[in-house]
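>>> Okay, structure incoming, though there's no sequence with it:
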């Protein structure tokens, strides 16, 4: 058996049905009230490599291996996960030299991909060289450098 009092206890994002009906009666769309209501806070998701959560990427610690040097051809690049958990591009510039750049396009934030001697943005056609410099826009700024080093055959963070 439903009563008017039970309707008061039913809420949408913390707003009672009665409040929604009253708002509609004075011309305020109910959708606006729901959209402005405060949603419950979500718990932060851990991303450290010491306690991985299944299905979520882990963040390598400083000095953690990011890639194998032997997997990168001299003069080419590979995509990897950087020390902060973001997408990066690792470039092997010589037999024992590597550099890394953020894989986030400076135009609108799409992820650039290695394409031979270039880095291509699939969203709007920006092209970067292997040093992160813009070869073809619409991007106007180079890719941000990321600190990496070699430790044996490993490319490591930091």
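Nice, I can see it. A quick note: this is a predicted structure, and the numbers were derived from the prediction, not measured.

>>> only C-alpha atoms for contact and neighbour calcs from this point on.
OK.

>>> So residue 33: helix, strand or coil?
helix (DSSP: H, G, I helix; E, B strand; the rest coil).

>>> and it, how many neighbours does it have?
Residues lying near residue 33 (other CA atoms under 10 Å) number 16.

>>> for residue 34, same thing?
Residue 34 - counted by other CA under 10 Å - has 15 other residues nearby.

>>> hold the first one in mind and look at this next one:
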């Protein structure tokens, strides 16, 4: 019985197929992460004390759970979900701003993107100051 004869596959065809597959997988993974990043969730419920005013430096910020609390100017406190809108990594307070360690996005203390690849600002979290406590509103 005759065996079917298959044509040899060119090396270029194999390499091109592998490259296309790798790009497709990367795009799919980033797409899923971006979808997750569009709706950041925080575990802190309204009424939860996040930190105290004396722990948040003027011109800086502190991380408390899933939230970063900043004090851009004396007496003005802001809070944001730590989820970077680019790919869902957790941002951290760094110097006079916020930084994402995964892809290098940077944000000012008002949560506005100052360096991509993130294309949108951090998600604001409502807070209030109650005496010296900063509380999730």
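Structure's in. What do you need? Since this is a predicted model, take the numbers as computed values, not measurements.

>>> okay, how far is it across stretch 130-138 of the first structure, tip to tip?
17 Å (CA to CA, to the nearest Å).

>>> buried residues in it?
For stretch 130-138 of the first structure, the neighbour count (16 or more other CA atoms under 10 Å) marks 130, 131, 132, 133, 134, 135 as buried.

>>> Leaving out chain neighbours, which residue sits closest to the fourth one?
When the adjacent residues along the chain are set aside, residue 133 of the first structure lies closest to residue 142, with 4.5 Å between them (CA to CA, 6 or more residues apart in numbering).

>>> what range in the second structure does the longest helix along the first structure sit on?
Counting by DSSP state H, the longest helix found in the first structure is helix 17-25. Aligned using TM-score structural alignment, helix 17-25 of the first structure spans no residues in the second structure.

>>> again with stretch 95-114 of the first structure
Going by TM-score structural alignment: stretch 95-114 of the first structure matches residues 74-93.

>>> And the strands in the first structure?
Using DSSP state E, the strands of the first structure run over residues 11-12, 15-16, 65-68, 77-81, 87-94, 97-102, 113-115, 118-120, 127-129, 134-136, 145-146, 148-151, 154-157.

>>> Where does the last one end up in the second structure?
Under TM-score structural alignment, the match for strand 154-157 of the first structure in the second structure covers residues 133-136.

>>> Contacts for that stretch, please.
44-53, 125-129 (CA atoms under 8 Å, 6 or more residues apart in numbering).

>>> The nearest residue to residue 135 of the second structure once chain neighbours are set aside: neighbour count?
Distance criterion CA to CA, 6+ apart; nearest residue to residue 135 of the second structure, sequence neighbours excluded, is residue 49 at 4.3 Å. Per other CA under 10 Å, the neighbour tally for residue 49 of the second structure reads 18.

>>> In contact with the equivalent of residue 49 of the second structure over in the first structure, which residues?
Counting by TM-score structural alignment, residue 49 of the second structure corresponds to residue 65 in the first structure. Listed by CA under 8 Å, 6+ apart, the contact partners of residue 65 of the first structure are 154, 155, 156, 157.

>>> Going by distance to residue 35 of the first structure, which of these wins?
residue 157 (41.6 Å; CA to CA).
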